[in-house]
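Asker: coords below, sequence missing:
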């Protein structure tokens, strides 16, 4: 192994990476099985593996292909996150509730939270193992992955929120609650519509008319100028005439827009009676008819909007022409995937929402499930299954973006090193899951094994990262790595044995809901950490 080889590939070594990932997954599986929530945990673990692949895809040098793959993984990852969190709580609530008596409620709540945290910690440990297995993710890779996730969710989340808010306002207005909110929103929409498209024909509305006509004329001229009209005309004189016409139209539009503030101020100050006394009757009536003509106003508004769309499209095409294809694909891929997900969600909204409501209602205990079914049915009827489905898809993708943004934040703040991000996440969350498992009636051997596994994952993973940076990933260091891993495991086993002996001797410190936290376990863990540090 030469220095050039080491510099060429300084990722963590393979043997240590494999050991750390395998130990983390095995310990997480043991804890989750003890927690007794297998299905949501399995779905969450699948989502965790896909999230690690999402980060890896975002790091691909082929930006367009990597962004497309990452975007396709956003929603499955979000579904896994939802299963590991909300799904776990739903399943546990259906299993643990209702409680026989109010006295048992605090203990049941503690148990449910502890079981849920064991699942979340185990799933996150699988994510850390996945990051370890796919390579050494950099902070920029996580940032790109988070950006792809957030961009993918823009279309479904935006459309879903619009539908949900509109439905809730309609429901509030119908039920008489929040009438001020509903009335204010409706009043604002109605006022805008009246001022722009449907002004009352009792006086001239010259200011808004000039604004619409001026905007339509100016934006229409600019849109025609942006399009390759003159390039398609063979005659030079005709092309020159077209260009002059475009400039004149733009000037006319600006001339119409210029007096709008002054005219609007005069209209507001004089009112209908003042205008009628100032203008001759024929002029007053003629301006009233002209400036309140709905067809002309509608044509001007749509012309202005079309001009804006053309200008935006031409600007986007020009920017794309100056940008590499990889960059364009990187930007467009999440939007395309999000739009496709929106179309699919809208197509299957009815059966999907009904099935989800029935599953949740059937999972929740007793009367709570029945009440949820009634409330959810009314909301679906008022808001619409399509809006709810789009909002659910958007929130699912948003969950992926939020988790990845959180990882990027802790990496940016220096709490997680790029060099050992995967093993740090795996060992830390595995340790937390083992701590919560100690509250439950989990076999102390499993809890101790998970604590030892957390230290082994951290120590072996960091050793592999250090060794890979020094001699390269492909160096023949397998024997050294396995010896190191075996030594760490032996030290951990010795510490666990001491803890079990002390626990069997009866040195118990506290008990919460039937779960015992042994003083011997804490002493053994402290000795374990001390020995590992001494070995390093």
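Answerer: Noted; the coordinates are in hand. Just so we're clear, the structure is a prediction, and the values are computed from it rather than from any experiment.

Asker: C-alpha only now, for contacts and for neighbours.
Answerer: Noted.

Asker: moving C-terminal of the helix or strand where residue 146 lies, what's the next helix or strand?
Answerer: Under the criterion of DSSP states H and E, residue 146 resides in helix 139-152. Remark: after helix 139-152, the chain's next helix or strand is helix 154-175, criterion DSSP H and E.

Asker: Buried residues in whichever helix or strand comes after that next one, which are they?
Answerer: Downstream of helix 154-175, the first helix or strand assigned by DSSP H and E is helix 179-196. Within helix 179-196, the residues that qualify as buried are 182, 196, counting by 16 or more other Cα atoms under 10 Å.

Asker: tilt between the next helix or strand after helix 179-196 and helix 179-196?
Answerer: Next in sequence after helix 179-196, counting helices and strands by DSSP H and E, comes helix 206-226. What separates the directions of helix 206-226 and helix 179-196 is an angle of 70 degrees, with axes from the mean of the first three to the mean of the last three Cα atoms, to 10 degrees.

Asker: where's stretch 206-222 relative to the chain centroid, distance-wise?
Answerer: 40 Å (Cα atoms, centre = their mean, to the nearest Å).

Asker: picking up where we left off before, now the helix holding residue 146 and helix 154-175, what's the angle there?
Answerer: Going by the same axes, to 10 degrees, helix 139-152 makes 40 degrees with helix 154-175.

Asker: Below is structure B, check it against A:
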């Protein structure tokens, strides 16, 4: 109750404030400008544009999940947005990875392999840094990136992915069973037939204690759960049979079934040991002939086993339905719609894949083949044709969609872990992600022969975006959303830019002064020295601003 009260108080407090507009605009524009410059300098501008679009969709999904009114349609829309969010990141990163590999390999010489691999890693780091920075900047507009919203988004994306992943596994499994000429279908059919015979039609004239005990325990426990979940007392009312009330008789039956289910469950381990460890002849010799024949006939009776099977199945179904109805009766209609909205979105995704899978697959294969050089393009074309012929185009596209949702879930999970570990906090999480992502991109851009002014400018913009966004959050929480704060915000931003400019000039000057080359006693290039100096300058900038 205390946690729910604290959450409610936090929600009410968040409606009374918002990050101030001027500083938030500076953080967003600074992040956008820095990401554009760094991605262009690193040669990943196209992939960054697509991945950033996905990051903005993710931020929009988090924003929709904060709605208190129209929660059901907002949750449904957020669930659908998670598909382009994951697809944008996957396509952007995949495209640039494909381009980088095609441009770097085959390497001119074996000694260049490690260098080309490092170049690819640097390009991917710049791309991910720009993507994280864009997400943080978009989330800072309304400060929607909180641990609560991220945790809720993780639950939503998990429920959205259930149906696409389930249908994909079913279709892929069907393709494997029907297309592999390894006797898989026969083996599976034989396995199912053996299990069915063991459970429902065993060999007569022998003891089959384990399967009978399992069926008896399942039937008694399912009946107990059904009687416990169904409104038997309300349905029976005051009806009676003789001097016994029907409701009291059903309650006593429920209690006895519970006790009987516990006893039969405890009998399963001894039955397993008796059937596995003891030979059948030993059991026959240990028991009197009449007792053994009675037990053998009872435990091997197909009619009795079938009856227990259907009792377990029907009672279990009734217990599940009763639990769902009872839960629904205690939950408001809006909460039910909100809970089922992600599943409806997952069903819509499956239906959309079924409708447009062929043109989507042709476009993807054609795009990848067009970016590869021979003979890789021919090998990929042949491989894709074989995979599509084996699994079918719908299964392939559904698998890609399921993978996109899994990627989105992974990204959101990593974001929630960053909250748990304390890397970001509820207050100013967006600016922290914006500044951290942009600084990561600037740091690795320095390893890709990016221009000196781009690296230094990206470092300064990273700190300015973080400081301006944090200041917007703090000032908005203190004075509210309607106070006039533009002059104070502009002065704060000008001070940050001035100190950042001084740090950048100092770093550039140091890069020109420090000697380089074999005779200098160090192998540092000018750009590397400038990058280290820019890091020191930004640290001093933080100390001065704080």
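Answerer: Sure thing, it's come through. Values in this document were obtained by computation on a predicted structure and should not be read as measured data.

Asker: Need the counterpart of residue 527 of the second structure in the first structure.
Answerer: Under the alignment (TM-score structural alignment), residue 527 of the second structure pairs with residue 517 in the first structure.

Asker: Now its match. Nearest residue, chain neighbours left out?
Answerer: Counting by Cα to Cα, 6 or more residues apart in numbering, residue 517 of the first structure lies nearest to residue 510, which is 5.7 Å off, once chain neighbours are set aside.

Asker: Helix, strand or coil: sort out the one you found for me.
Answerer: strand (DSSP: H, G, I helix; E, B strand; the rest coil).

Asker: shouldn't it be in contact with residue 518?
Answerer: Yes - in this structure, residue 510 of the first structure is within contact of residue 518 by Cα atoms under 8 Å, at 7.2 Å.

Asker: Looking at those two now, which is surrounded by more residues?
Answerer: The residue with more neighbours, out of residue 510 of the first structure and residue 518, is residue 518; 22 against 11, by other Cα atoms under 10 Å.

Asker: From residue 168 of the first structure, how far out is the more buried one?
Answerer: 52 Å (Cα to Cα, to the nearest Å).

Asker: How about residue 443 of the first structure?
Answerer: Distance from residue 443 of the first structure to residue 168 of the first structure, counting by Cα to Cα: 49 Å.

Asker: do the same with residue 16 of the first structure
Answerer: 54 Å.

Asker: Closest to the centroid, which residue in the first structure?
Answerer: With distances taken as Cα atoms, centre = their mean, residue 398 lies nearest the centre of the first structure, 1.8 Å away.

Asker: Return the residues in contact with the nearest residue to residue 342 of the first structure once chain neighbours are set aside.
Answerer: Using Cα to Cα, 6+ apart and skipping residues adjacent in sequence, the residue nearest residue 342 of the first structure is residue 156, 5.2 Å away. Shown in contact with residue 156 of the first structure (Cα atoms under 8 Å, 6 or more residues apart in numbering): 338, 339, 341, 342, 390, 391, 393, 394.

Asker: Now which residue in the second structure aligns to the second one?
Answerer: Across the two structures, residue 339 of the first structure finds its equivalent in residue 347 of the second structure, going by TM-score structural alignment.

Asker: shouldn't residue 96 of the second structure be in contact with residue 49?
Answerer: No - contact criterion Cα under 8 Å: residue 96 of the second structure and residue 49 do not qualify, at 10.9 Å.

Asker: ok so, going back, what residue of the second structure takes the place of the residue nearest to the centre of the first structure?
Answerer: By TM-score structural alignment, residue 398 of the first structure lines up with residue 406.

Asker: ditto for residue 27 of the first structure
Answerer: Matched by TM-score structural alignment, residue 27 of the first structure corresponds to residue 34 in the second structure.

Asker: ok, now residue 309 of the first structure?
Answerer: Residue 309 of the first structure maps onto residue 317 in the second structure, by TM-score structural alignment.

Asker: Residue 215 of the second structure versus that match, what's the distance?
Answerer: Distance of residue 317 of the second structure to residue 215 of the second structure, given as Cα to Cα: 16 Å.

Asker: Which one's more surrounded, these two?
Answerer: Counting neighbours by other Cα under 10 Å for residue 317 of the second structure and for residue 215 shows that residue 215 has the greater number, 23 against 14.

Asker: which ones are touching that one?
Answerer: Residues near residue 215 of the second structure by Cα under 8 Å, 6+ apart: 305, 308, 309, 312.

Asker: May I see the residues you listed organised as JSON lines, with secondary structure added?
Answerer: Converted to JSON lines, those look like this (three-state DSSP):
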{"residue": "305", "secondary structure": "helix"}
{"residue": "308", "secondary structure": "helix"}
{"residue": "309", "secondary structure": "helix"}
{"residue": "312", "secondary structure": "helix"}
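
Asker: Adding neighbour count and distance to residue 4 of the second structure, write these out as TSV.
Answerer: Converted to TSV, the contacts of residue 215 of the second structure look like this (neighbours: other Cα atoms under 10 Å; distance: Cα to Cα, whole Å):
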residue	neighbour count	distance to residue 4 of the second structure
305	21	49
308	20	45
309	19	44
312	22	39
